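[1] One predicted model, sequence on top.
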Amino acid sequence: MGKMRHKLLRSLIALALCVLWYIPVQAATEASADADANALQAPDPVELKIGNRSVFVFRGALLGETPANRAKRATASIVDALQSDDDLTVRVDPIQSSFLVLLGYNRAFIVSPSDVGSPEKSVRDLAEQAASNLRLVVTENGEARSLKFLLGAAGYSLAATAIFVLLLKGAAYLKRKLLSLLPRAMRKHSGLLKFGETPLFDLQYLYYVFDRFFWLIYWILVALLSYQWLSFVLSQFPYTRAWGESLNLYLIQLFHYLLRGTLNAMPGLAVAVCIVLIARAISAFSRHLLTRMARPGTLRWLTAETLQPTVRLTSLAIWLFALVMAYPYLPGSGTDAFKGLSVLIGIMISLGASSVVGQGAAGLILTYSRTLRAGEYVRVGDHEGTVTEVGMFTTTIRTGLGEVLTLPNSMITGNVTKNYSRAVQGQGYIVDTVVTIGYDTPWRQVEAMLIEAASRTEGILQTPAPHVFQTALSDFYPEYRLVAQAVPKEPRPRAVLLSELHAHIQDVFNEYGVQIMSPHYLGDPEQAKWVPRDQWHAAPAKPQNDG
């Protein structure tokens, strides 16, 4: 029996604990559900407006009345009181936690704690503000009934309109006067717009710029005057006074917003300007440092050819770093519009500049590998000529015919490049040509004739002396290659020099009666294929000194 009693007692205690735990949990759940239901069923705020003047905003229900019904009841009560000749003194009386707004001896409306929309304001403050707005309604209602006041307001409006028209005419006259004086002033001070003897601006385009500037200032002034005139006229009449005050308030808020934004942006702009000045100083210092380091014997890779691109790359890196550092301090950098624009620009650059980046990388490879230099004679693929400029994206070559070719740097790095100027001593370039002569002609005679032809050609140097190489022993003839260094006294196209050299080779071989077997040899003819000297100037050729 004792054990049964202990078990029964423990069961009763467990049941009591469960009941005690369930009650507060259930109460909290019901309270949360009620709060959610009240939040879901919260009525919409309704504004109380009398005579175009906002008086109060009803936000909560009171004694079973919704904000809409409260606004209707208050409108009817206030309109009835304004139409009577009773005392229209506005008072505020407390009622428990609410406040009663009285218009004369009639109740206008009640301000309850449920109407408080901001925790910064109390119910009393809200009621006093509503009473102040209602006093304005009473005052404007009396003014609207006063013929004397309305006539005065009309007079003020007409006077303001006359002043407004005069100001518009004055602004138009001032604009025309400035434009008429502008040509004379520009001619008088035209010397200030010159750099030496070169005019910086065309006076015709400068006049157009000033004309557009005056036009912009004129219409800004017209807009401000129209805005102020409309605001003043609307403020003179009771029914439209709220509109005029809202226009004034909007303009004041706009200026306040602009001024506050400008003042808030000043510290960030100051930091950004400091970053720009520091970046400029570092860029100038790096330029002077690299110029000193480019002197011979300092750095092997930094030469006169690589100095300028190195300076530009260093400056670009410095300014990009400065831009990244100054970006957070720029006005509006944190806005979604600014971020979206930055992303759009980045996508446009990444999609459209891939080929440009490739050309720039090829230009850097050409510059730092020193594959080409200005003044060298090169052959790139099927193009041959003198390099005039090695740029970041393209290289310019002048051909022997005087044509100027602009080759993409990626094309140069992707083709075999022959440089005829690297194997020379001093200035100039290599000139070579190939002839094939039969085995019946002594090779020593052939070499002597080729060297003599080179000595007759103006522009081919004798020091270092030209050389002749036997590059092949073919089935029917040996192949001789004449290699010489050329540097004309005046720049001459390589094609002209080669043409003169070939002409002298033919003359020399004809003088000694040696037949040139180029391009192909099939068999020995009955007569040697060479031109006697007495036939060199056969018609229509003109006799000349072939020295």
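    Nice, thanks for sending it over.
[2] drop to CA atoms for contacts and neighbour counts, all remaining ones
    Fine.
[3] Which element is encountered next along the chain beyond the longest helix along the chain?
    Secondary structure assigned by DSSP state H gives helix 241-293 as the longest helix of the chain. Next helix or strand after helix 241-293 toward the C-terminus (DSSP states H and E): helix 304-326.
[4] Determine the set of other helices and strands touching that next one.
    Applying 3 or more C-alpha pairs under 8 Å, 6 or more residues apart in numbering; DSSP states H and E, we find helix 304-326 packed against helix 241-293, helix 354-369.
[5] again, 6 Å this time
    Judged by 3 or more C-alpha pairs under 6 Å, 6 or more residues apart in numbering; DSSP states H and E, the packing partners of helix 304-326 are helix 241-293.
[6] Okay, buried residues for stretch 276-291 please.
    276, 279, 280, 282, 283, 286, 287, 290, 291 (16 or more other C-alpha atoms under 10 Å).
[7] and of the residues you listed, the nearest to residue 5?
    Of all these, residue 276 has the smallest distance to residue 5: 90.2 Å, by C-alpha to C-alpha.
[8] What's the separation between the closest one and residue 462?
    58 Å (C-alpha to C-alpha, to the nearest Å).
[9] Run through the helices of this protein in chain order.
    Under DSSP H, the chain gives helices at 2-40, 67-83, 123-145, 147-188, 203-236, 241-293, 304-326, 336-352, 354-369, 409-413, 443-456, 494-511.
[10] Compare those and give me the one nearest residue 432.
    With distances scored as C-alpha to C-alpha, the stretch of those nearest to residue 432 is helix 494-511 (8.3 Å).
[11] picking that back up, which member of the buried residues of stretch 276-291 is positioned nearest residue 404?
    residue 291 (31.5 Å).
[12] dropping in the other structure now:
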Amino acid sequence: MSVPFRGLSAHDRAAAAGKRIDDALDKLSVDDISEVWAESGADKGVIIRTGNLVLFALLTGDVEGGDRAAVEQEGRRAADVLRDIVKERSEARRPMELLTDIAFAVLATLVLVVLCWLLVRLNRVVQRRLIAITEARMRLDIAGFDLRPVVWVSLRRLVALVHLLLVVLVFYLWLSYVLRQFPYSRPWGAQLGLYLIDLALQMMGGLVEQLPNLLTLFVIFFITRGIVRLISAWFHAVEKGTVQVGWLDPPTASITRKLVSVLIGLFALVVAYPYIPGAGSDAFKGVSVFVGLMLSLGSAGIVNQLMSGLVVLYSRAVRVGDFVHVGDHEGTVREMGALSIKLITRTHEEVIIPNAVLSSTPMRNLTRQLQEGGLLLTTAVTIGYDTPWRQVEGLLELAASRTAGLLREPRPFVLQTALSDYYVEYLLNVGTLHPSVYKQTLSDLHQNIQDAFNEFGVQIMSPHFRRNPDEKVWVPTEHWYDPPARGSATSVPPKASDGSKGSASPAADSGPPT
């Protein structure tokens, strides 16, 4: 602070002192600057002068407290600052000293490059050494678990972090040293050095204060990891069939293990939260609120997928290896995740179906009932009324017996699903244990149906007529059991006298023949 002096305000005093210093700056010498205590009546203070020229004065009112010791201390500090300015100004005007400063800066830069190269080489050597030690010498088996991968990853990351910190420290020291070599940047270099020292002291003090919390975090981490390892081992045993429980089957164990591990990790995070360094600071609370807001806004879809996945998983509607049909896609389930399932189609395409779609879309599982009679395949043909239905059924059964991949028990059977105006609709039902290739099986069956009907002279068509034919379209009783129909002539019903029974009269002018 400054006080008025003999009619001059504090601002006028400072401006006059600055003008005097600027006028005498080129003539000032470090040795000529001195500070003396002076008293004149009620005015007391320290005078900073060069020779007989008074540059400025510090009065008792300018210094907080106003005692002589405080004023003299501030006077010495002000004189030292002025001496440093004069010294650096003089040094900046000497070319040889400036060249010397540049040479030292270049030398420091070369040292920086060499140190960084050595640190990189040292990091590689230490990494290789750690790999050798971890793989060959360390034996860390706890409850049957090999902890060497965990130790290796932790040590590798720790060494990488130390390497990064050393590089940053070397660069920081280089920058501080280079800035201190030149007069005009010397205050910045000094400030960097002081900042580094203060930061190191603060970090050491904070580390000492946080040691109990860090120890607690390490204990929570290792306990949580041990519990997760033990639970994962049990679920792995269930997945492999080594351990059998009634409420959990092997296909469900994998995803259940992941869900339980996540829940344990979240619980451990909640317990460890108060012990995290800086957890009570306003910045940490702000970050926590921000992260919570982001999760609440962006996790609605994820939660929907997770809940849908749980419904699909624990309802046991589908398992890995099942052949399913969902929407426009059908294929073999190769993987079931918490968010989606993966199908491999007949054309070797990989289809990802979200669990939300799976739970809201009707799904046909072609594999689940294989142990109860196999998958039932159906195919329909329409044959005119002039062909005996017993012969048609026999031909369809013959085609089924010729098709590979179909079950012989239960036997294939035929249903007459409709007596249409122009033809009878026959539905052939056959069983198979190979749903993943059912389309190929149906293709083979269709080929055999065509061959069988061609062999016995039966035309696969649905006759439509523009007018009534000259003769009635009916099947004589002697042809009811034409080969390969089952039965014998003795079981043929009596022949109709005029052929009117069992005949069909197609509608007239109903369209062109097909």
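    Perfect, I can see it now. Only a predicted model underlies this, so the values are computations on that prediction, with no experimental measurement involved.
[13] Next, name the residue at the spatial heart of the first structure.
    residue 345 (7.4 Å; C-alpha atoms, centre = their mean).
[14] Spit out the contact partners of that one.
    Counting by C-alpha atoms under 6 Å, 6 or more residues apart in numbering, residue 345 of the first structure makes contact with nothing.
[15] elements contacting the longest helix of the first structure?
    helix 203-236, helix 304-326.
[16] That helix vs the second structure - mean distance after superposition?
    Taken over the aligned residues, the distance from helix 241-293 of the first structure to the second structure averages 3.7 Å (mean C-alpha distance after the TM-score superposition for the first structure).
[17] Please state the offset of that helix from the chain centre?
    17 Å (C-alpha atoms, centre = their mean, to the nearest Å).
[18] same check, this time on stretch 23-38 of the second structure
    69 Å.
[19] Buried residues, it. List them.
    Neighbour-count burial for stretch 23-38 of the second structure [16+ other C-alpha under 10 Å]: 28, 30, 33, 34, 35, 37.
[20] and the residues you listed as TSV, adding distance to residue 6 of the second structure?
    Shown next, in TSV, are those (distance: C-alpha to C-alpha, whole Å):
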residue	distance to residue 6 of the second structure
28	27
30	30
33	25
34	24
35	21
37	19
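[21] out of these, who's nearest residue 307 of the second structure?
    Using C-alpha to C-alpha, those come closest to residue 307 of the second structure at residue 30, 80.2 Å.
[22] Could you dump the helices and strands packed on helix 241-293 of the first structure into JSON lines with distance to residue 295 of the first structure added?
    Converted to JSON lines, those look like this (distance: least, C-alpha to C-alpha, whole Å):
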{"stretch": "helix 203-236", "distance to residue 295 of the first structure": "46"}
{"stretch": "helix 304-326", "distance to residue 295 of the first structure": "8"}
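[23] Just tell me which of these ends up closest to residue 453 of the first structure.
    helix 304-326 (36.9 Å).
[24] so the closest one matches what in the second structure?
    Aligning helix 304-326 of the first structure against the second structure (TM-score structural alignment) gives residues 250-272.
[25] average gap between the matching stretch and the first structure?
    Stretch 250-272 of the second structure sits 1.8 Å off on average (mean C-alpha distance after the TM-score superposition for the first structure).
[26] residues in contact with that stretch?
    In contact with stretch 250-272 of the second structure (C-alpha under 6 Å, 6+ apart) are residues 228, 235, 238, 239.
[27] how about residue 272 of the first structure, what does it touch?
    residue 326.
[28] Need the counterpart of it in the second structure.
    Using TM-score structural alignment as the criterion, residue 272 of the first structure maps onto residue 217 of the second structure.
[29] Please say which position in the first structure residue 400 of the second structure maps to.
    Per TM-score structural alignment, residue 400 of the second structure is aligned with residue 454.
[30] Equivalent analysis for residue 358 of the second structure, please.
    Per TM-score structural alignment, residue 358 of the second structure is aligned with residue 412.
[31] Name the residues of stretch 409-416 of the first structure that come out as buried.
    Buried-residue list, stretch 409-416 of the first structure, by 16+ other C-alpha under 10 Å: 409, 410, 412, 413.
[32] from these, which single one is nearest residue 447 of the first structure?
    Nearest to residue 447 of the first structure among those, with distances taken as C-alpha to C-alpha, is residue 412, at 35.8 Å.
[33] how far away is that closest one from residue 420 of the first structure?
    According to C-alpha to C-alpha, residue 412 of the first structure and residue 420 of the first structure sit 15 Å apart.
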